[in-house]
Every structure is written in structure tokens, then in C-alpha cells.
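Participant: Sequence first, then the predicted structure:
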Amino acid sequence: MTNDTRAIVEELLGRLAKGEHDRTAELFAEPVDWRLDWPEAGHPAVPWIRPRSSRADVADHFRSLDAHHVPELNATSVERILVDGADAVVLGTIAQTVKESGVAYTSPFALHLTVDDGLVTRYHIYEDSLTVARALGTQKA
């Protein structure tokens, strides 16, 4: 199971890096246990933060995320993948540039995934949400 979990996680990360939103969503179970490290109400500057449960929701999340950032300047990196049975933790750094303002930001992240029968059943990401909200809330001068 550990090898299967690692293979699915690596495939997921590869599809995300290529911006393959629909193919990325195919790796998720329905429903998926989805959580982002944000207050329940989200933040008005960060519209992609909302509850998700379906593959269509997953694809929409990543499309919306891309729509608000400059893809060519994405320097998000993965530093480590830890696997224990069906669970995996991905540690890394988000490095994005906001499309509207040109503001760049970085945030460490931890992504907790669970893989069952070849599909991601849990997607919980923890990041510095204050840094992200501040970057997205900055207006052009």
C-alpha cells in the first residue's frame, strides 16, 4: 500500500505542476474530505477557499487558484513526501505571484493526503493563510 500511496501522490503532484486540472480531479474520490487551513467563512480576497467535495469542485479549485496567479512565476516546491500506509504528508513551500497586483509571496505548507483504492480520499492543506490573504488583498498602486 505504501508504494501505491506514494505513486498516487507523485502523480497528483505531477498533474498539479502541469496545470492539468481535470486530470488532477480524476485522482480524487467522491466525496473527498477536503479542508484548507482557513476560517470557515474564508476571505473575500481568496475566492477559491470554500468547501469542496466532488471532482468538479477539485478542478474548479485549481482553476480558480491559477486564475489569480501568474503561472510562469509559480515556484512552489516540494521538500519531502512522507508515506505511512494510506496516508502521506507533503512538505514544501508555496511561492506564487498575484496576477492582479504583481505581489509575490511565499508560505510553508503541509499537505495531508489519504489514498484508498488508488484515489485521494483526504486533502487537508495547512499554509500561512495570513500571508496569502495579505498578498491577495493588496491592490495595484
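Facilitator: Noted; the coordinates are in hand. Numbers count the residues shown, from 1 in each chain.

Participant: contacts and neighbour counts: CA atoms only from here.
Facilitator: Will do.

Participant: you'd agree R23 is in a strand?
Facilitator: No. Looking at R23 with DSSP: H, G, I helix; E, B strand; the rest coil, it is helix, so not inside a strand.

Participant: ok, and here's another one to check against it:
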Amino acid sequence: MSTVLRAARPAFRARTFFRPNTAARNGVRFQSTATDSAAAESWGKRFWNSEKGPKTVHFWAPMMKWALVLAGISDFARPAESLSLTQNAALTTTGIIWTRWCLIITPKNYFLAAVNFFLGCVGIVQCTRIGLYHQEQKKLAAAGASEGLKTEAVKSV
């Protein structure tokens, strides 16, 4: 049994996290590390070099998608009769699906999740406006049809 343990021991010690601290052995008490230099960097430099910084699609995709959100918000001023239900339903679905996806992927992109969440919210508001408009038109058509029947009855008498 002891021979098996002795044979496994050198391979076990070969891992870097089990090696003794060479800096402590050499008399060096403190040493600068990568985390110390990262803390000394400015916020702007860290943002510029990050995996979600402006040099990547993880930054520019949400920035461009904010244009869809702003266009949807500007459509709040338009009458509901001129809005497209299929377009707004597609924007709503896209926003909801991609919000969930942004929270699953690695690296998590909270900026993209936020823009998709707001895109879904804008789409829900617009679809609600369109639905209410169509309900109102059906009520007016039904009231007009019943009014038309009353006028036909009066004319026939």
C-alpha cells in the first residue's frame, strides 16, 4: 500500500498550487501581482480592455438596439390605427426571448439584457394599445350594426 502512495506522490506535488511559496523562501515579503496592477488602472482603461468593452460586439449590439427602443417610444405619439400588430408582436417576442438568453450566456451581458427588456416592455405597451383600438372598433361596428337595424325597422313602418 505504501508503494502505491509513494508512486502517486510526485505527480500530486507537480501541481502548481501545491508548490511552496518561492517568494517567501527567497525573503521577498510582498510582490506586485496582476490584481494590483488592475486596481491601479483607471475605470476607462479597464472598460476599454474588458471582454464587454467598446472593442467588442457585446458593447455595440446593445447600443444599436437602443434605436429600436427609442423608435418604439416615439410611436407612443402615433395613433394606434397606424401601428402594425405583427411588427410590434415581433419586437415584443424578440425582447422577451433575448432578455432571457442574455442572462444565460457566458459572459452575462446585462447591458444587452436591459435593452431587450425595455424592447419587450415597449412592444407590450404598443400591442396593448393596438388590441384596445381593435376592441373599440368592434364595439363601434356592433353598435353601428344595431343602429342600422333600428333605422331599417323605422323606415319599413
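Facilitator: Structure's in. What do you need? Remember, predicted model here, so these are calculated numbers, not experimental data.

Participant: Can you calculate the TM-score here?
Facilitator: The TM-score (TM-score structural alignment, normalised by the length of the first structure) is 0.25; 53 aligned residues with a C-alpha RMSD of 4.5 Å.

Participant: G72 of the second structure: neighbour count?
Facilitator: 20 (other C-alpha atoms under 10 Å).

Participant: can you check S74 of the second structure too?
Facilitator: For S74 of the second structure, the neighbour count with other C-alpha under 10 Å is 10.

Participant: any idea how far it is from Q126 of the second structure?
Facilitator: Counting by C-alpha to C-alpha, to the nearest Å, the separation of S74 of the second structure from Q126 of the second structure is 11 Å.

Participant: do the same with A40 of the second structure
Facilitator: Distance of A40 of the second structure to Q126 of the second structure, computed by C-alpha to C-alpha: 47 Å.

Participant: Tell me which of these two has more neighbours.
Facilitator: Here A40 of the second structure and Q126 are compared on neighbour count by other C-alpha under 10 Å; more neighbours surround Q126, at 25 against 10.

Participant: can I assume the more buried one is in contact with T86?
Facilitator: No. With contact defined as C-alpha atoms under 8 Å, Q126 of the second structure does not reach T86; the gap is 10.8 Å.

Participant: How about the residue with the shortest distance to the centre of the second structure, nearest residue that isn't a chain neighbour?
Facilitator: With distances taken as C-alpha atoms, centre = their mean, the residue of the second structure nearest its centroid is A113 (1.3 Å). Nearest non-adjacent residue to A113 of the second structure, counting by C-alpha to C-alpha, 6 or more residues apart in numbering: T99, 4.5 Å away.

Participant: Can you name the next helix or strand after the helix or strand in which the one you found is found?
Facilitator: Taking DSSP states H and E as the criterion, the element that holds T99 of the second structure is helix 85-104. Counting by DSSP H and E, the next helix or strand C-terminal to helix 85-104 of the second structure is helix 110-156.
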